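Novice: Just the structure for this:
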Amino acid sequence: MSLEDLDDSDIKTLRELLELSRRADPDRRRALCIEIDIDPAEFSAIGTISTHDFVVELIDLLQKRKLETAIYKLSQELQLTFQGSKYVSRLDAIVRKINNEHYVKLDNVITSTSSPIESLNFLNTEISIQGNYLHIFFKVRELFLRFLKSGSSIRKAFIISLIVTSGLVGVRFFAVLEWLELKTFDHLMQARLLEEKEDNRLVIVAIADRDILEQDKRREKGYGNSLRDPSLNKLLAILEQHKPRLIGLDLYRAFRADSAIPDLVNRLQQKNIVTVCKVPATDEEGNTIAPGVPPAPEIVSLENVREKVGFSDFVTDTDGHVRRHLMAQDIIPGTECRTKESFSLLLARRYLEQEQDNKKYKAIIREGENPRIGNFTFPVVQSFTSGYQGIDSSGYQVLLNYRATISGKIAKVLTLEDVFNNKFDGEEINDKIVLVGSYAYQEGPRDEWSTPYGTMNGVTVHAHMVSQILSTVLDGRSLLRVWSQGIEIIWIGVWSFFGGFLVCYWRSLKTIGLVITASILVLYIICLMSLTFASLWIPFIPAGIAFTITSSGLIFIRYLSRKHT
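Specialist: Predicted coordinates for the structure are as follows:
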C-alpha cells in the first residue's frame, strides 16, 4: 500500500481536522498514538509541545515511514468525530484513496507470481484478510463507537440488557448452566427457614449392619442379603400384632420363600403387604442396558398383584442426585416388573383409600394429564423446567419437596433388633405405614442415594416420597412449583436491566460496587424466601449472571465513552 495518491490538500485536511477534533490535546495524545499503533515514546515532548506542532510532527512521521495503516485508522477516527458535519465528504475521499491502495498492491503482487494457481491462492487469502476482514472490523468498530456516543444511558442499558438476556436464554437452553442451577437449588433447599415435624404416619424399620451380624450369629439361612427369611417372618409376625395399616418391604425378593417356613408365604400374601420390583433400564431406542428385578414369586401369582407391587426405580439427574419423584410410568412390554405405579404412590394411594372418607382420594393417572388424587393435582416436570433444560421427562415425574425436619429424620426409625427386643411403643406401629429397608453400610448391599440433603438410604427416599403425597392431600402441604419459561425470561431480563439502571443512576465506582453486592444479596433473599414460604423455585443463577454482566458492561461502556469524547 502507498500514500502517493494523497496530495498536499489531503495532508492539510488531516492536520486541520485532527487539530480541530481536539484529539491532539496534551491529555489525549498518548491515547491517540496507541489507537493508531504508534509508540508515544516517539515524541520526546509529547505533553509539552503545542497542539499544532504535535499534529505536524505526527503527520510528518506517518508520511516519512509510510505508515498507511496508521493513517487509515486516524482517518477512521476523524470520520467518527465529524460524523454529520461538512467535513465528512473530504474525509471519505481520503479513506477511499487509502483503501483502494489495498487492491493496487494486490494487482502488483499477483502479476509478479510465478503461476496462475499461486495468483489465485494469493488472491483468495489477501482479499479475504485485507479487504473483507479489515472492512468488517472497521464497520463494527464504527457502529460500536456510534452507539457509545448516541442515545441516553437508560437506552444503552435497555439495549445491553436485551442482548445479555437473549444470550443467557440461549446458553441456558443448551443446559450449560444446569449443573450450577441444580447445585444452587440444593443449597436453597438446605437453607430454607423451615422446622417441619416428622411424619407420624410413617415408621421405618432399618436393617443395620448390627442386625445382619445378629442374623449370622443365629446361623439363619436364606437368599436375602440384608433380611433372611427367618428374620423376615419373625418381623412380620411381631408387626402384625400391632396392626399397621400397611407394611412396605423395600427388599428385592426374586426368589421363593424358604419352604421350611410355611407361615412366611401366607404373611407375604396378606393384603396389607406391599413389595417392590425393578424396571429394566433402557436407552433412547428401547434397548435394555441394565436388567430389572422381578417381584416375589409368591406375589406374582395373586389376582391383586398390582395392589401388592410397585416399582422402586428413582430418577436421577446428571450428577446422580434424586430431586424428582417418579410417581408412575407406562408398563414396558416384556418386562416382569409389570406395574404402572411406583412403590411410594402405591403405599400412599392404599393408605388414603383406607381413610374414613376414602371416596375423596381416588387416584387418577391418565396419559397426557397431570396425576390427580382427589382434588389435588401433581404438576409433572417438563423437559424445560426452571433449572432443568432438555431432560428426559418421560413418565409422571414431579419435583420432590423433601421434608425439612428439625431432627433430620423423615419419620421414627427402629432397627430390626429394636423390634425383636420389643424396644418400641405399639402405638408407633398401629395404623401406620411401616417401611422396611436396608441401612447397612458394611455387611450388606449399600442402598444409598445422593439428595439435596446429602446421602440417604433408599427406604428413606421412599419415605419422603410417600410423605409428600400424604402431606399434600391430607395436610395441604405445598408441592414445589416453578414459573413458566416466559415468566422466567422476563425475570432474567428485569434483573439484567436493573443492573444497567443502577450503573446509570450512580456514578461512583465504589457506590456502584456496594449497590451491586447489596442487589445480589436481595436477589438471593428473594429466591430463598420464595422457596421457603411459597415452595416456588425462582432462577437465581441466570438472574444474577444477567445482572452482573449488564452492570459490568455499562461500566465498561461508560469508560469507553469518556475515552472517545
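Novice: switch to C-alpha atoms for all contacts and neighbour counts from now on
Specialist: Fine.
Novice: And the nearest residue in space to residue 360 that is not next to it in sequence, how far from residue 550?
Specialist: Excluding the flanking residues, the one nearest residue 360 by Cα to Cα, 6 or more residues apart in numbering is residue 374, at 5.1 Å. Distance check for residue 374 against residue 550: by Cα to Cα, to the nearest Å, it reads 47 Å.
Novice: between these two, which one's more packed in?
Specialist: Per other Cα atoms under 10 Å, whichever of residue 374 and residue 550 has more neighbours is residue 550, with 28 against 15.
Novice: and that one, what element?
Specialist: For residue 550, the element it lies in under DSSP states H and E is helix 541-563.
Novice: buried set for that helix?
Specialist: 541-555, 557-558, 561 (16 or more other Cα atoms under 10 Å).
Novice: Now the second one, please; I'll put the structures next to each other:
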Amino acid sequence: MNARFWTQIGQHIRVWRVGLLPGLLVIGLVAGARMTGSLQRLEWTAFDRALRSRPLEAPDSRVVIVGINEEDIRSVGKYPIPDRELATLLKAIQSYQPAVMGLDLFRDITTDPDRAELAQLLRASPNLIGIEADVSSVATLKVKPPPELPPTQVGLADIILDPDGKLRRCLLASKVDSGTVKYSLPLLLAAGYLKTKGIALQHGTRASDPIRLGTTTLPRFRAYTGGYVRAKAGGNQLLINFRSHPAPFPVVSMMDVLQGRVKPELMRDRIVLVGVTASHSLNDTIMTDALKGSLLSEATGSTDEYQLLYGIENHAHAISQLISAVLDQRPLLHTWAEGWEYAWILLWGLLGTALGLLLQSPWKTLLGLAIGSMCLVAIAYGGILLSWWLPVVPSLLALSAAGLTTALFDRDSRLLLEQRSLTLKRTYDAVHNGPLQTLAAMLRSVDDLPAETVRSQLQNLNQELRSVYESMQQAVVTGDQHYAQTPIDALLYQVYEDTLKRDLPGFSSIHTFIPPDFTLLKHCTLSTDQKQALCLFLQEALCNVGNHAVAASCLDVICCQEKNCYTLQVIDNGKELAAFDRAASDSPREGRGTAQARELARSLRGRFQRHPHTPHGVVCELIWRSSRSWRLSHLFESMQYLRKRL
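Specialist: Got it, this is the predicted structure:
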C-alpha cells in the first residue's frame, strides 16, 4: 500500500510540475506587463473607483472656500477682479480673524491704479499666503508672485496631472531653476494653521528630504508608487486622499462676505481660501474620478462619471488631508514597496494556478476563480478604507489568467493520461476476455487433446491475439460511437451470442441454454463507459462458465427489475465452479474479471457478488439501482418475464 501511495504522489507531482509551468509563465507575463506600464491606466481607474466608492466622511469645517463665482464677476463688472475690490474682500475676511488665508489668484501685475491699497494690505498680513507658478520648464507657463509678499508667504500653485489628464497627487515642495526649494500653497497653509496649534513644519535642505508636520511624516510619492511606472516624481509629491463627501468644505461667495451674510464663527481661526469658482467665465478646472461630487458638478447638475474640480478645491483637499493627518490621525495614502507588490501578485497567481490544478471540473474552476476574485477585490477595497493602495488589477489578471491557463493545460494533460490509461486498460481487457480465456481453456485440457486439436486451438489463439490489435485500432478510429449509438439490450444480445460461439470446454456439456431477455434495460440510463463495462461483465461471466464449469448442463442469464433495482445474473449448474470461486476468493489478489465487476458496481452505485447455486454451480450477480423513477409498467414486464420462466 505504501508503494501505491508514493506512486500516486509521484504522479501528482509530475502533473503539478507540468501544470505549474504555464501558470508561472502567465504570472511572468502579467508582471512584465505591469513593469512596462501597460496596466498603469487600469490600475489608476481601479484606484479612483475605490476612492469614489468609500463611505461618506464628515465635512472639514476648518477649511473655508471663498469662491468668486459668475454672479460676483457680474456684480464687479470685470475680470480679473480689480485690486480695490480684492483689497476690500481681503479686509472683510481679515475682520473675521482667520488663522491663515490663501489667495489663489495670480497678482504679479502691478499696473492697476488702485494697487496701493492692495499692496499695503499684503504687506500688513503675515497670515496671508499668495501664489506663483515656478515649476514648469516652459517660461511662458511661469507666473511671478505678488511683489509685496516676502518669499516665505508665497506658495507654488502648480498642478500635477497624470498622462490621462486626471488629478491624483499634489506638489509639496520643489527645487526651482534658481536652486532654492519652494513649498506649495497647501503645505504653507497647513503649516501655518498647525503652527497656531504648536505644531511645526520640519524639512531638510533638499526638496526630496522627508517632510514632517510634528511627528507625522508625509510619505513621498516616487516613480513606482502604487500603480505608477516611471512617473515624474520630481520634488516632493503626495498622493491626494480626497475627503469623501459631495460638499466637503463650507463655501461662501465674494458677495456673501462683502454684504455681511457670513457668520463670524465660520471663518474665525480657520483656513480661508480665496479663489475662482466661476463655471463659465474661466477654464480653471481639473478632472478626477475619485470624488462623488464637486462645486462645478453641483452648479451644472452634471452626473458624469468623472468630476471637474476648481483649482481652489484641489488645494482645499490637499490642505484638509495634511491637517487631518496631524490632528485627527486620518491616515495618508500608503503603498507597499515594489518588491512586496510583485510578491502579492505572485501569491494570487499561484492561488489561481492551484485552483486550476485542484478543481479539475471547468465549472468548479470558474466558480473558484470567481470567489477568489471577489475575495481579492474585497481585500483591496478594505485596504483603501485603511488608506493602503494594493495592486488589484495585476493580481486579478494573474489569478484569473493563471487559473484558466493552468486548468486548460492540466485538463489536456489529464485527458492524455486518462486516454493512455484507458487504452492500456481496454487492451488488457481485450486480451483477458479473449486470448487469455482461450489459453485458460487449453491449459485445462491440453493433456487430453491430440496434437492436431492443440495445433488448431493454437492457430485460433494466434488469430485472436492478432485481432486484438485490429479491434483496438478500430476503437481508436471510431471511438465509443458503437457503444454510444447502440442500445444496451442490443449490445448485450450481441455479446451473449458471440461468447457462446467460442470454443470453450464448459460450453460443450451444456444442453439447456435459457435465452435472456434484456429488453428491460431499455429504460436504464447508462453512460457509454457503463455500457461497455456491462458488456465486459457479461462476457467475463460467460467465459468463466465456459472455462471453469465442469459438467454443467444448464446456463441461465436473467435480467429483471424489482423494487426499483436492476439485476443481471449468470447462473450455471456446474460442479467445479464453486471450488474455483473459493480458491479465487482465498487468493490475495483478485482476478481482472472480478476487479472489472467491482469497478462497474461502484460506477452504478450497486453491488457485485458471486455465490454458490443450489444444488450445484455458481450465481454471478450484479445489482444496481434504477436512476429513473419506479414504474408499474416495469414491474408488470418483470412479472410477465418471471411467469414465463416458471
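Novice: what residues are up against the residue nearest to residue 360 of structure 1?
Specialist: Each residue near residue 374 of structure 1 by Cα atoms under 8 Å, 6 or more residues apart in numbering is listed here: 359, 360, 361, 362, 363, 473.
Novice: how about it, what's its partner in structure 2?
Specialist: Alignment note (TM-score structural alignment): residue 374 of structure 1 maps to residue 214 of structure 2.
Novice: just residue 264 of structure 1 next, same as before
Specialist: So, by TM-score structural alignment, residue 264 of structure 1 is matched to residue 118.
Novice: what ranges do the strands span in the stretch 101-250 of structure 2?
Specialist: 128-132, 154-156, 169-175, 181-183, 201-203, 211-213, 216-218, 236-239 (DSSP state E, counting those that start in this stretch).
Novice: Tell me which of those sits nearest to residue 18 of structure 2.
Specialist: strand 236-239 (43.1 Å; Cα to Cα).
Novice: The next helix or strand after that closest one packs against which elements?
Specialist: Next helix or strand after strand 236-239 of structure 2 toward the C-terminus (DSSP H and E): strand 251-253. Contacts defined by 3 or more Cα pairs under 8 Å, 6 or more residues apart in numbering; DSSP states H and E place strand 251-253 of structure 2 against strand 63-68.
Novice: mean per-residue distance, the strand it packs on to structure 1?
Specialist: Compared with structure 1 after fitting, strand 63-68 of structure 2 has a mean deviation of 0.6 Å; criterion: mean Cα distance after the TM-score superposition for structure 1.
Novice: Just tell me the aligned range of that strand in structure 1.
Specialist: Under TM-score structural alignment, the match for strand 63-68 of structure 2 is residues 202-207.
Novice: And stretch 89-100 of structure 2, by the same measure?
Specialist: On the basis of TM-score structural alignment, stretch 89-100 of structure 2 is assigned to residues 235-246 in structure 1.
Novice: Run the chain-centre distance for that stretch.
Specialist: In terms of Cα atoms, centre = their mean, to the nearest Å, the centre of stretch 235-246 of structure 1 is found 45 Å from the chain centre.
Novice: Quote the end-to-end distance of that stretch.
Specialist: Note: stretch 235-246 of structure 1 ends 14 Å apart using Cα to Cα.
Novice: mind listing what's buried in it?
Specialist: Neighbour-count burial for stretch 235-246 of structure 1 [16+ other Cα under 10 Å]: 235, 239, 240, 242, 243, 244, 245, 246.
Novice: Rebuild the residues you listed as TSV, extending it with distance to residue 315 of structure 1 and secondary structure.
Specialist: Below are those laid out as TSV (distance: Cα to Cα, whole Å; DSSP: H, G, I helix; E, B strand; the rest coil):
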residue	distance to residue 315 of structure 1	secondary structure
235	30	helix
239	31	helix
240	33	helix
242	34	coil
243	33	coil
244	29	coil
245	28	coil
246	25	strand
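Novice: Pick the one among these closest to residue 104 of structure 1.
Specialist: The nearest member of the buried residues of stretch 235-246 of structure 1 to residue 104 of structure 1, counting by Cα to Cα, is residue 246 at 91.5 Å.
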